[in-house]
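Asks: Dropping a prediction and its sequence here:
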Amino acid sequence: MNKTWWKESVVYQIYPRSFMDSNGDGIGDLPGIMSKLDYLQQLGVQVIWLCPVYQSPNDDNGYDISNYQQIMDEFGTMDDWEQLLEGLHQRGMKLIMDLVVNHSSDEHAWFAESRQSKDNPYRDYYIWRPGKDGREPNDWASFFSGSAWKKDAATDEYYLHLFSSKQPDLNWENETVRDEIYRMMTWWLDKGIDGFRMDVINLISKDPALPDAYTHDPGIGTMPPNEEQTYHFGGQHFVNGPRVHEYLQEMNEKVLSRYDIMTVGETVNVTPEDGALYTGEDRNELNMVFHFELMGVDSGPGGKWDIRPWRLSEIKEIISKWQTMLHNKGWNSNYLNNHDQPRMVSRFGNDSVYRKPSAKMLATLLHTLPGTPYIYQGEEIGMTNIRLSAIEDYRDIETLNMYHEYKDAGKNLDQIMESIYVKSRDNARTPMQWDDSAQAGFTKGMPWLTVNPNYTEINVEEALADPDSIFYYYQRLIELRRAEPIIVYGDYTVLQPDDEQLFAYMRSYEGQKLLVVLNFTDQAQVFLLDEEVAYNQPELWISNYGGDHGRALAQEANMHNLRSLPLEPYEARVYRWQE
């Protein structure tokens, strides 16, 4: 494997709307981010991923872009953005921008022209079709509920929108569209950015025939779980579509390969085999992808909102097969939460009694696996999910659409709200908790989304004052990763894959070995060491339990022929030795 800076980096994701407000309007902004750069430098991260800050009507919080080369008024100006870039580079950090090119906003100038007439020069920038039998062109469902088509009165035709109706899909079959996108990407790269996170990039190629997702002919298409549904997921016709690799290789040739940058693609419904295609070092497409297999581990047959308990063996199986498939071929990205996912300590840890140790345990997992770790803002202080009192308090379009669709279908409102408490994207979007002053120090005004009421106990100021905080544990993990090649480039071998309490694995590199043991439960556990490992007298490298317990661990760990490791609830231990 080639050694590169983006493999050795830790990425910190900023959701600008919720990070820091500088002017009291309740909305985070670029000057607010600027004011916290020293904090990010203190944490030790090397790369900042900035969620969209482009001009947008904000139907989907900036992922509906009306001008790719302007800054959203609420966030500031292009001068503010340039100061942010300069401030990051001065501190030795890099900046990657969100690239949202599966769709634009319906308020983009291209779409405004496209909808004027069927023979408009911009018509083919988007995917337009006449209706069929008095209905939409096909039965595809939007990711955000309802039909993926909307009729436009001006021409009496439908346009495709896989997400919101205000997010029409761009037509990548049109070479001119692709060239426009490549010019825009080059413009940003020439400004000095260090790469792109590419939104739903594996959806850009659709089957030009746009066939129905569901048919009564059992030999064609995919049978839906509920035949009475009006609209069905048509992913077989646009996920990893027929020309997606051709488009990405073209993008790489015309743009990406000309700069020393990193790229990560958000990819829906991909397998490890797909991941190897997107990230293969000999294929010239992307550096890494975000897959959703792990994020679906607690989803039942009905999808995201059909919540079921996850099992640790499933988590290990998913992680291990991705590590195995991409080993010496491509590169993994490691994350447990982001702006679209609930808070990881609430989902995979324990956000009450064992919040701090479980948050540190999960961080140990992320930062000791092969692949680039991604930290989502607030994760480093252990921010949690929120339970807002009424649906009117939520802002996320996906959550609101689901609620009204399920309500109209007669589903139990209490059950709907329980699903929202677990899975709503607003769990991750509550404002960053900086201190215990009003509105958590995020704003002097009224925040756009309710601050989590636990901010008086969970905040940056508290974390920086506590030597045993989650923040300083993250800082130590980042330092170790920067200093020790084994964490970045070492091989991975899972141990005891069927164990439902402990996640253990080995890392090996140039004669050095690491053993990582993680207790995923709120009960004490015991891990039995292999005789060969015990004989090598492994040194305790890092543990999430400090104080007297940590000193006792260190003494115990250096005893000859130690065979069993007693673990506290949510304890993480990493041992090191030389072969």
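Replies: Sure, I can see it.

Asks: going forward, measure contacts between C-alpha atoms and count neighbours the same way
Replies: Will do.

Asks: helix, strand or coil for the residue most central in space within the chain?
Replies: What sits nearest the mean C-alpha location of the chain, by CA atoms, centre = their mean, is Asn338, with 4.2 Å. Asn338 carries the three-state label coil when classified by DSSP: H, G, I helix; E, B strand; the rest coil.

Asks: Ile487 touches Pro370, doesn't it?
Replies: Yes - contact criterion CA atoms under 8 Å: Ile487 and Pro370 qualify, at 6.6 Å.

Asks: ok so, going back, what about the nearest residue to the residue nearest to the centre of the chain once chain neighbours are set aside, how many neighbours?
Replies: Excluding its sequence neighbours, the residue lying closest to Asn338 (CA to CA, 6 or more residues apart in numbering) is Tyr376, at 5.3 Å. For Tyr376, the count of nearby residues is 21 (other CA atoms under 10 Å).

Asks: and the comparison structure, right after this:
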Amino acid sequence: MNKKWWKESVVYQIYPISFLDTNGDGIGDMRGIIAKLDYLKELGIDVIWICPVYKSPNHDNGYDISDYQDIMKEFGTMDDFDQLLWEAHRRGLKIMMDLVLNHTSDEHPWFIESRASKDNPKRDYYIWRKGKNGGPPNNWESYFSGSVWQYDETTDEYYLHLYSKHQPDLNWENPNVIGSMHEMVEWWLKKGVDGFRFDAIAHIAKAAGLPDGANPNHLPTVRAYDLFSNLENVHTLLNNLYEQVLFHYDIMTVGETSGLGPEQALSYVGDTRNELNMVFQFEHMQLDAASGGSGKWNIRPWNLLELKKVMTAWQVDLHDKGWNANYWCNHDQPRCVSRFGDDKKYRVESAKMLATFMHMLEGTPYIYQGEEIGMTNIAFQSIDDYRDVETLNFYEEQMNKGVPEDKIMEVIWKKSRDNARTPMQWDKSEEAGFSKGRSWIQVNSNYPMINVEDALKDPDSIYYYYKKLIALRKEHEVIVYGKYELLLPEDPEIYMYTRTLGDVRLLVILNFFGGEPELELPQGMNPNPRELLISNYPVKGDEDLTRTLRLRPYESRVYKLQA
């Protein structure tokens, strides 16, 4: 059992622009984070993951960085960051930075020089190519729709951007780029940060020659993921970063790596790989998206059997070999209670059930701001109220195809990244206590019913349930290091699994839907003796664990069994 502090930690993700505004400009800031450190400490979390706060023109909410060693003025100053780091450490909390190594802003000094002329010393810091047959150099499609290539008339060439045109990809084949990025990472580590979440890290290497992707439908562009995702050279680059920089610090690292399964993930997080501590997998986030079409926007119903298959593979394949990063929500995903639960009739019960599931798995749990009070998706009636560049591009693309606007909006209401980006709901006051001014994006109108102030007054709230889950994880080592085993693999409503460490076993029972299915324990499982560790419903003695049990809507229970 390879024990590490980051395996035993719980991470809380902050999206700074939407967390707390202290100066009335409608934009969250670092002093807002400082003001809520005691709130987070009381919740029980260990690590704060802060989305990008670097200097940025903010075309993609900070993921377009124009200076890696400065702070965006809307968030504050470097002195504010230093105070945040000091105040967090004083409370025993660690700070994990969100770092984008794949691309910069098109306003970064490197890119300004790079686009100035073909013979500029910084030209090769980015990926430039001549056009082909009167169009882009190849047929790759951007994650934000359209070609990955942007024509630049200054030098009559195209530059590559896997995301927005304002986010040109760095050329990681250039030793000067590698050296500069290593120096920048170490600069932050010397400042005292406790780790990094590496954004889009799977894309820093591209296929040699940048060939066209397979294009059976003869479309102008194609999502050629296998030509710019998880290529072998990514591992070489990460291993070099680890050996030259990261190895010298006791930190936590997690990579954003879409498009891989657990066996591939081990090439990043395997105990002997010397690359990353863990990665975010996306397989469970793709269960409600049909293959083909418009990617995540091509919605289909998800089902529990597929969720069991995905999550079980990650739990089993990484056990004693690597480490999982477990999450339901983040700044790029819809609110989990709206997506996998019931955000109306059973909002509280389903939010608690989903939390139970994720926090009882092997791996480091991640909580996204507002998840601990059961914040829900937003449904703006007008596209003008949305701010997310991906959402706006999708809307424009679909309108140009003649798709009815009401059909487009139905999809956006379910899948837009802005679902997660509305301001944190602190209290019942105007703007939900987020700001004294007008928020950069509208507050969810349900804030008078869903807010931190009310949650802290209610001992049965979702907040206190999360607090208990976190406390249990620190009390019971089996929750951190125990082996996972799936039970009832073919049950379409009940997800049940065990975690075992030595002679201690946990039994986790979850009803994922609003019905009342009857649970029958598998033959050979002895439920005695037992201790109920947590449940999202009151459990009376005569309702306790027996050979059969009728579950209530979205019910969850965790029992500690003694061998």
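Replies: Good, I have the coordinates. Just so we're clear, the structure is a prediction, and the values are computed from it rather than from any experiment.

Asks: Let me see the TM-score of these two.
Replies: For this chain pair, the superposition-based TM-score is 0.98 by TM-score structural alignment, normalised by the length of structure 2; 561 aligned residues with a CA RMSD of 1.0 Å.

Asks: residue contacts, the alignment partner in structure 2 of the residue nearest to the centre of structure 1?
Replies: Using TM-score structural alignment, the partner of Asn338 of structure 1 in structure 2 is Asn330. Applying CA atoms under 8 Å, 6 or more residues apart in numbering, we find Asn330 of structure 2 in contact with Gln13, Ile367, Tyr368, Ala420.

Asks: And Asn330 of structure 2, how close does it get to Ser66 of structure 2?
Replies: 24 Å (CA to CA, to the nearest Å).

Asks: list the helices and strands the top helix by length along structure 2 packs on?
Replies: In structure 2, with assignment by DSSP state H, the single longest helix is helix 175-191. Packing contacts for helix 175-191 of structure 2, counted by 3 or more CA pairs under 8 Å, 6 or more residues apart in numbering; DSSP states H and E, involve no helix or strand.

Asks: Against structure 1, what's the mean shift for that helix, could you check?
Replies: When structure 1 is superposed, helix 175-191 of structure 2 averages 0.4 Å from its matched positions, counting by mean CA distance after the TM-score superposition for structure 1.

Asks: Pull out the buried residues from that helix.
Replies: Val177, Ile178, Met181, His182, Val185, Glu186, Trp188, Leu189 (16 or more other CA atoms under 10 Å).

Asks: Check stretch 57-71 of structure 2 too.
Replies: 57-68, 70-71.

Asks: Let's see which of those end up in strands.
Replies: Per DSSP state E, strands hold the following members of the buried residues of stretch 57-71 of structure 2: Asp67, Tyr68, Asp70, Ile71.

Asks: Can you tell me the SS state at Glu531 of structure 2?
Replies: Assignment for Glu531 of structure 2 (three-state DSSP): strand.

Asks: Identify the residue of structure 1 aligned to it.
Replies: Using TM-score structural alignment, Glu531 of structure 2 pairs with Glu539 in structure 1.

Asks: swap in Trp297 of structure 2?
Replies: Trp297 of structure 2 maps onto Trp305 in structure 1, by TM-score structural alignment.

Asks: same for the helix or strand where that match lies, what does it pack against?
Replies: Taking DSSP states H and E as the criterion, Trp305 of structure 1 maps to strand 303-307. For strand 303-307 of structure 1, the elements it packs on are strand 299-300, helix 413-423, judged by 3+ CA pairs under 8 Å, 6+ apart.

Asks: Just want the angle from the longest one to strand 303-307.
Replies: Computed by axes from the mean of the first three to the mean of the last three CA atoms, to 10 degrees, the angle separating helix 413-423 of structure 1 from strand 303-307 equals 110 degrees.

Asks: packing partners for helix 413-423 of structure 1?
Replies: Short answer (3+ CA pairs under 8 Å, 6+ apart): helix 413-423 of structure 1 packs on strand 303-307, helix 397-408.

Asks: mind giving me JSON lines with the ones you listed and columns for mean neighbour count and distance to Ser114 of structure 1?
Replies: Converted to JSON lines, these look like this (neighbours: other CA atoms under 10 Å; distance: least, CA to CA, whole Å):
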{"stretch": "strand 303-307", "mean neighbour count": "15", "distance to Ser114 of structure 1": "34"}
{"stretch": "helix 397-408", "mean neighbour count": "16", "distance to Ser114 of structure 1": "25"}
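
Asks: The ones you listed: which one's closest to Lys151 of structure 1?
Replies: helix 397-408 (18.8 Å; CA to CA).

Asks: by contact count, what packs against that closest one?
Replies: Against helix 397-408 of structure 1 (3+ CA pairs under 8 Å, 6+ apart) you get helix 413-423.
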